[in-house]
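Chemist: Structure, please.
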Amino acid sequence: MWKPILLGVFVHCILLYAALDIFYSSPVIHGMSPQGASSSPPARRLVFIVADGLRADTLFSKKRCLQRNSLFLRRMSLRGSWGYSQCRVPTESRPGHVALLSGIYEDVNAVTRGWRENPVEFDSVLNQSRYTWAWGSPDIVSIFVKGKYASHIFVDAYASEMQQFYQDSSQLDEWVFDKVEQFLNDSHYNSTLRSMVMEEKVVFFLHLLGTDVAGHSYKPHSEEYEKSILLVDRGIEKLYELFEKFFNDEQTAYVFTSDHGMTDWGSHGSGTLDEISTPLIAWGAGIRTTTAPKNAPPCWNDIDEQHCRINQVDVAPLLASLIGINFPMNSVGILPLDLLNVSQKAESLLMWNNFKQILDQFLLLRKRKVEAYFEMFFREFNDFSFAKMEVFVKTVEQLLVQKRYSYVVRLCQKWIPTLLRGVDYYHRYEQRFLCFCIVCCFITWIACAISFVFANDGIVKNDFTFMHSSAYVYWIFCFFASIFYLNSFAFSYYLYALLPFYLYNVATTGKTNIKLLLKLSKVNISFMVEIILTVIFVEMLLASFFFRTSLVVCNAILIFWSVRINLRDWKTKLFWIVLCMITSIFLNLPVVGQSPFYFMVIGFSGFITLFFSLLKLCNWTNNCRYIHPLCIVFHLALTVNLSRATTELEEPLPSACRLCSWILLISSAFMPLISNTRVIVRLLTVWSSILLPLSLMSVSYEPIFFSFYAIQLWVWIWIEMKLDRHGRMFCLQDLNFKAECQFSQSIACMSDIRKSAIFIFFLLLGFFGTGNIASINSFDPKFVMLFVSEFSPFLMGALLMLKILLPLLFACCTLRVLELFTCSKLSTIYWYAVVICDLLALVWKCVSCA
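Modeler: Down below sits the predicted model:
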């Protein structure tokens, strides 16, 4: 049995890595020459300010009360230009700053690198500047420093301990403003520092984290968030006056924006409009004045009609153009000329250099594919072939000589999007071939998994060895390996392409018992109905990843199944139908976190505490020695939750509450050990041990949902036990985990497929009952406020994953009961579950590759 499991782990590790390798590979390439922005820049220096987590609609709101919080920025927007930039998922701080300063959409896997302060591996505006001074959070300003190679970048960051939730976030921004003011004062008296500051191509980068912390802690529509915006506005006004007074040459450009927005409930990471829309205000040297009527304040609703809309990566070429430095070499941003106040000749040269910078990426990627593949295998990007490129370059050079600058601008603006499609085409050149290989891997592995099921029942004799292979498989290996080697394929491509042949060999090894197979393949109307319902059921499971309400259809199918099964216990049927309806209600509620309601958690915790207390006092169970410690821990949990709800948000939770939470979390893992081995007692204790940490990390209806979820699982096991015992009576109290299975386990049949499909349904219901895919990427820090007081992403992420996995753990515990007290083999249910999950992944992969 261990051989198939090891093979399955190996195959799924390759498939998981393939998904990241194919769809989330880094777009960074090396070996290009930098392209200069301009020989005569409109500004000598740049002040670049990023307010982390600032929403565009909040800054540009029509409400008078909100307009008073940003009077200076609104005034500057009338003297310059304003609009909004649109960022991409994931809307996190590191990808946002990489897009702003490097002009590149970093691969999704790099989000965690920002948490470890790893330096970025590609070019940026800060690298290309003559000198850069940066102030702000250590998680952001430090990632652009490449050690000894960044001798011209000077970083000053506050300690990470200052990033405390539910404390005054204004101290973070005040620290930055004070440091910049101190720096300018020092420059008056330090001649060396003053000479450096007075150079051209200098960047001052200010990262303001206060708005993000205030949004997480108090939500974007809170008074604290508005105060944070007011502080930012007043601080920028003061620094503007200091910069203008210090340099006094009107050669300073100012750009203000945000790395990402925020949802109404204070999270970010997904792709809602509030998260991807960020404000953009630019003024000073080289910035074109807005065309809006004089004294007309910026308004969120007017952006579509009058003002600029750019992508976040377009900010990087804008910054480079303002101070005349090279464009970041991996930038895919398009220079927004509407924001620049330069001559027509300068516009044409800037757009031409922007085009050449992207063209370098295109040519380098194309060159690598031409050198790697045989000519018969190479496929040109037809929209911008090499011949078209040569004609285009000659045309633009002639237009520049003829001083027809407007034509140059129009041509570059027309063809840069096509060129970007070409860059993406060569970057994903092998994607379709690799997707085909992965689909073949899935199909052959599913065949292997089915053969393992049949092998358990004697239908197929499949005793394979890892190194055994047929002669023709060996020659196929050698043939394709030679082609891949001559085409300079990466080693991972060998695995993706050759693995299906190996899996096919494993699946077809052995002899088939024809009599048993024919016995299983009898077709009748009932069988066809079950097949059709199972297919619809599995399709709805897949749809739940996009629409969580699709699981309501699965509940409806389960209700239909319970009605048509041969079970005379109508009370159990009615109870099952009611539970299916109740869990369907939760699927239609908003995901948790959008509207925190702690008193719902407290009320339910109090009810559970009362329940266990009554069990103890009234001695309603014969073996209640485990009830007393359960009463104690739930009383403690109730106290901690009350402290969380009643503590003033301006103050952190008492350390005693946090210590108590950790003690409860750790002790809950040992609670099942204090119970006996009776099924009903053990499951009740497991439910309690999961409910305890879940309630400590809940902000709304999660504990209530989990309780109904657990009851529905119990009733499902009860129905399956009655079906397999053909209605025979048995006592629930007598079921014991130590008892051996007294029922002969049957060969694989349709009921095992049904059980596996329902088990997967419960796994997905445990996740989608309270959240969705986006809730993994963007979550409320309030989930973990009882355990963490400062920004600690790895610990916070671990606690979030624990909260997600807890209901799934309970479902796995009930599966053990199903195996002990029904006629099904656990290995059979396991392999069918693997097959169904891989079928879901296969369909998803086919849709992604289409």
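
Chemist: From now on I want contacts and neighbour counts done on CA atoms only, so please keep to that.
Modeler: Will do.

Chemist: Mind listing what's buried along the helix or strand that Glu397 is a member of?
Modeler: For Glu397, the host element (DSSP states H and E) is helix 386-401. Going by neighbour count (16 or more other C-alpha atoms under 10 Å), the buried part of helix 386-401 is Phe392, Val396, Leu400.

Chemist: does the last one really touch Val408, like I thought?
Modeler: In other words, Leu400. Yes: Leu400 is within contact range of Val408, at 7.1 Å (criterion: C-alpha atoms under 8 Å).

Chemist: now the other sequence, so there's something to compare against:
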Amino acid sequence: MSRSLSPRALTESIEITKLLLVGLVFHLVYIGTVFDCYFTSPVVHGMQQFRIDTPGAKRLVLIVGDGLRADLLMNLNAFPNIPDSPEVVAPFLRSVAETRGAIGISHTRVPTESRPGHVALIGGMYEDVSAVTRGWKTNPVHFDSVFNQSSHTFSFGSPDILPMFAQGATPGKVDMWCYHEDEEDFTKDATALDIWVLDQLRALFHNATDNSTLTAQLRQDKTVFFLHLLGLDTTGHSYRPHSKEYMTNIQVVDTIVRQTESLLSEFYGDEETAYVFTADHGMSVIGNHGDGDPDNTRTPLIAWGAGVRGPLPDSVPSSHDDYSMPWGLTHLFRHDVEQADVAALMSALIGVDWPVNSVGVLPDVDHTRPGYLKFTGSAKDQAEAALVNAKVILEHYRVKHELKKSTAFLYKPYSYFAELEDEGEPGSSVLNVVEVLIKRGRHDEAREASANLIASALAGLRYLETYDRSLIRIMVFVAYTGWMAFSAAHILPAAWVQPISDEQMLDIFSATCLLVSWTLFAMQHKPWSLYLYVTFPVYFWREAVLKCGGSLGFFLLFASLLVAVSSAKSLRAKLGLPLVNQVAGWAILSLASALPFVVAPFKLDPNMRIWALFLGFAVCFVLLSISVEGCFYVVYSATLYMWTEVETALTTTPSGRPLNKNHLDDKGYQLRAEDVRIAVFFLFFVQVAFFGTGNVASISSFYLEPVYRLVPIFNPFLMATLLIFKIVAPYVMLSVLFADLNHRLGLPPLSLFTVAVTLTDVMTITFFFNVSDTGSWLEIGQTISFFCISSLLLVWSAGICVLGEALLRPSRAAPPKAKSG
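Modeler: Down below sits the predicted model:
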């Protein structure tokens, strides 16, 4: 026979169920914060386009060996464990590198996958990772690319890669020939996929012999051919990169590259074709890719043909390192690039507009090293190419700047451009300087200025792309800490639960926070998800404070420890104070300091009231301490508490009545010997509270380092306020414990204070005669400080006593609990 639950058990069951459901929804919804914070699309539209007016080639061939490692292509004896392996695995590409081309390494970014690698190579941008979740093969967010800017692009290869560039381009601009996706069989010989690509290219040129329309398209300037060779990636996954199968696939790719050049030379009969051979990513030893393993991020780059310089002797110091020593090409100059730079290089080779979202930097911008291009003119062409590159990236920054400026509340532009104070568009003054340098023939200086502008514009783009990141980070921190407080409120013992006194004020405050947040989001055209995100922390903290506001002191103390440790780590590393830490520190300090005065004071006995004040002001010492001085507050408060207990035990009976009944008579308060002792200890604790905090050595010396966790930039007023607040914190404990002792001894308010006043004047006279006008500034300042402090101690001590009486009066005014039986 089942038993029905009691009303109390039923209520608890409902509360736990509610807690679990809310927690489940919260954690599922907040998974989206990682994408809103870190993975927002960099694609914007509306940019003006720029190009180089003197292209070096009429057409371009881009060949990508998917999953090809640079070392296994270029090393001599790259496969020593394979019997009869050749010394040079790719003789044609090596011959090109030694006699006709420019070489280097294209460094990819994580994730080292096919889609982001090709987007960087062809679009010149680093797509956010979340784009994969919106479609691997297609491209719902249409980004610009070199293919889209070409007169026509003929692409051959995998259905996993080609469609996103064809569908993202102007209709009819990009033609593609893809094998069926079922052909990507890991159990078959993957070289067949690469051979299929070559066969389709050969068929294209054959069909052009009796197709005038196709012939006209092929013979246009600015034509691009794209050969995507997937075989290496498939083979590497199946057999690992150091296998015989992978070596054989490299040999097949080398043959395909050679035959491709022969086909184009035969069809066009000229030398106006530029070739770029590279890879989208590498391959780890175990046949994987995706992470930041160097074998995954280092891919080969070989460029040759029209518009490309030939091989150059190595520089001093050498451009090679231990990685490229096994190539046997140390006599040739090696110029490494970032993967997105390849798009800029291809755009410059055939003179098409740079992709509008490109962040690639032309290798020839750096005036200290030879680039990849062969300029038929003078150094002026190089300087003008660098200027075009600067305009492309600066235009990208300008558009994002205007978009953010039009929506962001209290928008702050990137510091570099803010300091320029351009009357027109950002960076216009620097562009004018570069143009003047070019006109005056100072071409190296112009390239250097363009390089600096590009670096600043790229940093500004990163700044704008992460502009809202701090807001979301703060929201996430407040939400998760709120959830912890909310869940803790349901499991704390009933004795710890101390509700706040005014639920209506809390509701008004919560509604105001929500309304203000939503209004600001609406003004800035924020995504709908942020409206949902901000609801959770407001709800969690409202419920937590409502249910057990008095117990939140423990949680805030723990949170302050986490923030202090994180901030200290960042400051020690000289990384500055993270904005999230600064905001969290201020929020925790403000809430903790206000909490003792918000929690229902009439429902707390004096001991609980003292405990709440201790926790509330402990946060101050956690955040504003850099060493062991944080322990001072704990030890000082514990010593005060023990002192009051000892004094109470010495001067009262076990029932709590005063031992000396003559202490209070009809004439009022009568002094006794014990009161002098108490007054002396009181004055002792007054002195210790001031000089024991570690902040102030004297009136003439302030130690500011503790406030760096909240105020990293020099602000005298705010820093001084924080230091004074930290100095006051121990006096809060002294005031309430001294007032409690006064009450427990059955004395009228401020009775013991009158004894301390007399002793204070004795100290004042003593310190006056000890003031020195010789010695160091510190010594002189200390003697003056002692006198000034003792002179003001009367007012200060009176304030302490009045503060203590005020803080404890609500708890004493609470109606006494009725005694049972």
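
Chemist: and Leu461 of the second structure, what pairs with it in the first structure?
Modeler: When the first structure is aligned by TM-score structural alignment, Leu461 of the second structure is paired with Val423.

Chemist: hang on, that match packs against Gln357?
Modeler: No: Val423 of the first structure is not in contact with Gln357 according to C-alpha under 8 Å; the separation is 11.7 Å.

Chemist: got any residues that touch both of those two?
Modeler: Counting by C-alpha atoms under 8 Å, 6 or more residues apart in numbering, Val423 of the first structure and Gln357 have no shared contacts at all.

Chemist: Please enumerate residues in contact with the host helix or strand of Thr572 of the first structure?
Modeler: Using DSSP H and E, Thr572 of the first structure maps to helix 570-587. Helix 570-587 of the first structure is contacted from outside by 548-549, 551-552, 555-556, 558-559, 562-563, 705, 708-709, 711-712, 715-716, 719, 768-770, using C-alpha under 8 Å, 6+ apart.

Chemist: for the buried residues of helix 386-401 of the first structure, which one is nearest Tyr189 of the first structure?
Modeler: Leu400 (46.9 Å; C-alpha to C-alpha).

Chemist: so what corresponds to the closest one in the second structure?
Modeler: Matched by TM-score structural alignment, Leu400 of the first structure corresponds to Ile438 in the second structure.

Chemist: Can you give me the distance of that match to Thr213 of the second structure?
Modeler: Ile438 of the second structure is 43 Å from Thr213 of the second structure, where distance means C-alpha to C-alpha, to the nearest Å.

Chemist: which stretches of the stretch 351-500 of the first structure form strands?
Modeler: Ranges of strands within the stretch 351-500 of the first structure are 460-461, based on DSSP state E, counting those that start in this stretch.

Chemist: which ones are touching the residue nearest to the match of Leu461 of the second structure when sequence neighbours are not counted?
Modeler: Nearest residue to Val423 of the first structure in three dimensions, chain neighbours excluded: Phe362, at 5.0 Å (C-alpha to C-alpha, 6 or more residues apart in numbering). Residues in contact with Phe362 of the first structure (C-alpha under 8 Å, 6+ apart) are Leu419, Leu420, Gly422, Val423, Tyr426.

Chemist: Let's see if you can find the most crowded of the residues you listed.
Modeler: Neighbour counts for the contacts of Phe362 of the first structure (other C-alpha atoms under 10 Å) peak at Gly422, which has 26 neighbours.

Chemist: wait, it sits on Glu380?
Modeler: No: using C-alpha under 8 Å, Gly422 of the first structure is not in contact with Glu380; the gap is 9.5 Å.

Chemist: picking that back up, can I get the buried residues of helix 386-401 of the first structure in JSON lines with distance to Phe484 of the first structure?
Modeler: JSON lines is the format used below for the buried residues of helix 386-401 of the first structure (distance: C-alpha to C-alpha, whole Å):
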{"residue": "Phe392", "distance to Phe484 of the first structure": "35"}
{"residue": "Val396", "distance to Phe484 of the first structure": "40"}
{"residue": "Leu400", "distance to Phe484 of the first structure": "45"}
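
Chemist: can you give me the strands in the stretch 51-200 of the first structure?
Modeler: Counting by DSSP E, counting those that start in this stretch, the strands of the stretch 51-200 of the first structure are 81-86, 131-136, 153-157.

Chemist: give me the number of residues near Glu645 of the second structure?
Modeler: Using other C-alpha under 10 Å, Glu645 of the second structure has 14 neighbouring residues.

Chemist: still on that earlier bit, what's the match of Leu461 of the second structure in contact with, if anything?
Modeler: Gln361, Phe362, Leu365.

Chemist: Perfect, I'm done here.
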